[in-house]
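*Asks:* sequence-free structure coming up:
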């Protein structure tokens, strides 16, 4: 398998965690989204029509979008499972994962922040305020879900799931952007526990071949 990835992309980070948890080898192919490589015709036409990272190539099969990729990996390589089989547990994991992937990440990703800066001409202070606002909105929801339904050292139980895989990169990015996350102790506890796990550590941005400080 091949993974088109950018070290600091939280969506790429998710897939790297999934691959590491399942022990699946892959070739890392860097795509620099800061310089616009993900929008180049060769990449868009040949690899990922959505002009984004990550993209997974498995033989003749190509797939973009991190949630779709992780569902594919779960179907092709079921152990360890990222999504529980029991309907209630599966739904709970997807609830939290969707909160991160659909409510927090899309409004704070690089293309949105650049649009705010380059097109709408907001100040750096306004851009930072935007980022912090949506982090707080989303993380408050995450914390409430964990307080009501969370158990064990992970989001939901004694093993990592899709919920943890989506939460950890989001927390890492928020910390990198200087957000105060002290109001979300349960989420921070999950993050700390996950960060000590070999698969999560292996997938971290600083461990990737295209990492730059």
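*Replies:* Happy to help now that I have it. None of the values given here were measured: they were computed from a predicted structure.
*Asks:* When you work out contacts or count neighbours from here on, use the C-alpha atoms and nothing else.
*Replies:* Fine.
*Asks:* so what's residue 12 closest to, chain neighbours aside?
*Replies:* residue 54 (4.9 Å; Cα to Cα, 6 or more residues apart in numbering).
*Asks:* Distance of the one you found relative to residue 112?
*Replies:* Residue 54 sits 17 Å away from residue 112, going by Cα to Cα, to the nearest Å.
*Asks:* residue boundaries of the helices in this structure?
*Replies:* 10-21, 41-46, 66-76, 87-98, 105-108, 110-118, 124-149, 162-176, 185-195, 198-203 (DSSP state H).
*Asks:* rewinding a little: so which of residue 54 and residue 112 has more stuff around it?
*Replies:* Under the criterion of other Cα atoms under 10 Å, the comparison of residue 54 against residue 112 puts residue 54 first, with 27 against 13.
*Asks:* who's in contact with that one?
*Replies:* 3-6, 11-12, 15, 64-66 (Cα atoms under 8 Å, 6 or more residues apart in numbering).
*Asks:* Can I get those in CSV including distance to residue 136 and neighbour count?
*Replies:* Shown next, in CSV, are the contacts of residue 54 (distance: Cα to Cα, whole Å; neighbours: other Cα atoms under 10 Å):
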residue, distance to residue 136, neighbour count
3, 31, 25
4, 30, 22
5, 27, 27
6, 25, 26
11, 19, 25
12, 23, 24
15, 24, 26
64, 28, 20
65, 24, 17
66, 23, 23
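*Asks:* structure B:
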């Protein structure tokens, strides 16, 4: 079997999701760091393979895959256990809805390139940018909190795709000092997930150290 290669940035929420998935599946991989702050994503060689110039990207089985949720779905279809997406269509749709609430509705609005655009061309100061960041997390978390169970993980007894999305977003929330008291279920679930080896090993502080 060919080597698995992850193009990664330690603080990227999207890459964090894929690192968790690889860990859950027990897959060894080599990391190629793409420093988003230094602009490595704009390098000609990387752009030639990934025209969007984002992370993560994953080389696996002779394929070069991009977009974190697409990568995780591929892993789930080719390395079935443990599954993070249910096979039942209705349950799968519910899991995808929770995951996309984070990955499509919260995260893109707070992506590094969006923050740079707010600070640069739009001339916003740090206070305004931080207020923007917190607003979208608070709005999204309110919805996920309402969807979260009183016990167990978002996925119930085992993590599902929405759990893989939640933990990186909770890390972002703590980094930007978003008040989390209104979200006791999310705080509880996040704490339980971060105790799991695959989640702990994928954390930014574990990657950076």
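*Replies:* Structure's in. What do you need? In this text, all values refer to a predicted model and were calculated from it rather than measured experimentally.
*Asks:* okay, the contacts of residue 54 of the first structure in TSV with distance to residue 150 of the first structure next?
*Replies:* Putting the contacts of residue 54 of the first structure into TSV (distance: Cα to Cα, whole Å) gives the following:
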residue	distance to residue 150 of the first structure
3	31
4	33
5	30
6	31
11	23
12	25
15	23
64	30
65	26
66	23
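*Asks:* What's residue 116 of the second structure aligned with over in the first structure?
*Replies:* Counting by TM-score structural alignment, residue 116 of the second structure lines up with residue 114 in the first structure.
*Asks:* Quickly note the distance from its match to residue 2 of the first structure.
*Replies:* 28 Å.
*Asks:* In contact with residue 179 of the first structure, which residues?
*Replies:* The contact partners of residue 179 of the first structure, taken as Cα under 8 Å, 6+ apart, are 132, 135.
*Asks:* Identify, out of the helices of the first structure, the most deeply packed stretch.
*Replies:* helix 10-21 (a mean of 25; mean count of other Cα atoms under 10 Å).
*Asks:* by how many degrees do it and helix 66-76 diverge?
*Replies:* 20 degrees (axes from the mean of the first three to the mean of the last three Cα atoms, to 10 degrees).
*Asks:* mind listing what residue 50 of the first structure touches?
*Replies:* Residue 50 of the first structure neighbours (Cα under 8 Å, 6+ apart): 44, 64.
*Asks:* Please identify the residue in the second structure that aligns with it.
*Replies:* Under TM-score structural alignment, residue 50 of the first structure pairs with residue 52 in the second structure.
*Asks:* do you know how far that match is from residue 67 of the second structure?
*Replies:* Residue 52 of the second structure is 10 Å from residue 67 of the second structure, by Cα to Cα.
*Asks:* Spatially nearest residue to residue 81 of the first structure (excluding sequence neighbours)?
*Replies:* residue 74 (6.1 Å).
*Asks:* what about the aligned residue in the second structure for residue 40 of the first structure, neighbour count?
*Replies:* Correspondence of residue 40 of the first structure to the second structure, assessed by TM-score structural alignment: residue 43. Neighbour count for residue 43 of the second structure, taken as other Cα under 10 Å: 11.
*Asks:* first vs last residue of stretch 166-183 of the second structure, how far apart are they?
*Replies:* End-to-end distance of stretch 166-183 of the second structure (Cα to Cα): 12 Å.
*Asks:* mind checking how far it is from the chain centre?
*Replies:* Computed by Cα atoms, centre = their mean, to the nearest Å, the chain-centroid distance of stretch 166-183 of the second structure equals 13 Å.
*Asks:* do the same with stretch 62-70 of the second structure
*Replies:* 14 Å.
*Asks:* Just tell me the aligned range of that stretch in the first structure.
*Replies:* Using TM-score structural alignment, stretch 62-70 of the second structure pairs with 60-68 in the first structure.
*Asks:* Just the terminal-to-terminal distance for that stretch.
*Replies:* End-to-end distance (Cα to Cα), stretch 60-68 of the first structure: 17 Å.
*Asks:* do stretch 56-67 of the second structure as well
*Replies:* 7 Å.
*Asks:* Buried residues, that stretch. List them.
*Replies:* By 16 or more other Cα atoms under 10 Å, the buried positions in stretch 56-67 of the second structure come out as 56-60, 65-67.
*Asks:* and what of stretch 34-44 of the second structure?
*Replies:* Quick answer for stretch 34-44 of the second structure (16+ other Cα under 10 Å): 34-36, 40-42.
*Asks:* how close does the equivalent of residue 15 of the first structure over in the second structure sit to residue 118 of the second structure?
*Replies:* By TM-score structural alignment, residue 15 of the first structure lines up with residue 18 in the second structure. With distances taken as Cα to Cα, residue 18 of the second structure is found 27 Å from residue 118 of the second structure.
*Asks:* Tell me the one of the buried residues of stretch 34-44 of the second structure nearest residue 170 of the second structure?
*Replies:* residue 36 (20.4 Å; Cα to Cα).
*Asks:* In this structure that closest one contacts residue 10, no?
*Replies:* No. Contact criterion Cα atoms under 8 Å: residue 36 of the second structure and residue 10 do not qualify, at 9.5 Å.
*Asks:* what is in contact with these two at once?
*Replies:* Contacts common to residue 36 of the second structure and residue 10, judged by Cα under 8 Å, 6+ apart, are absent.
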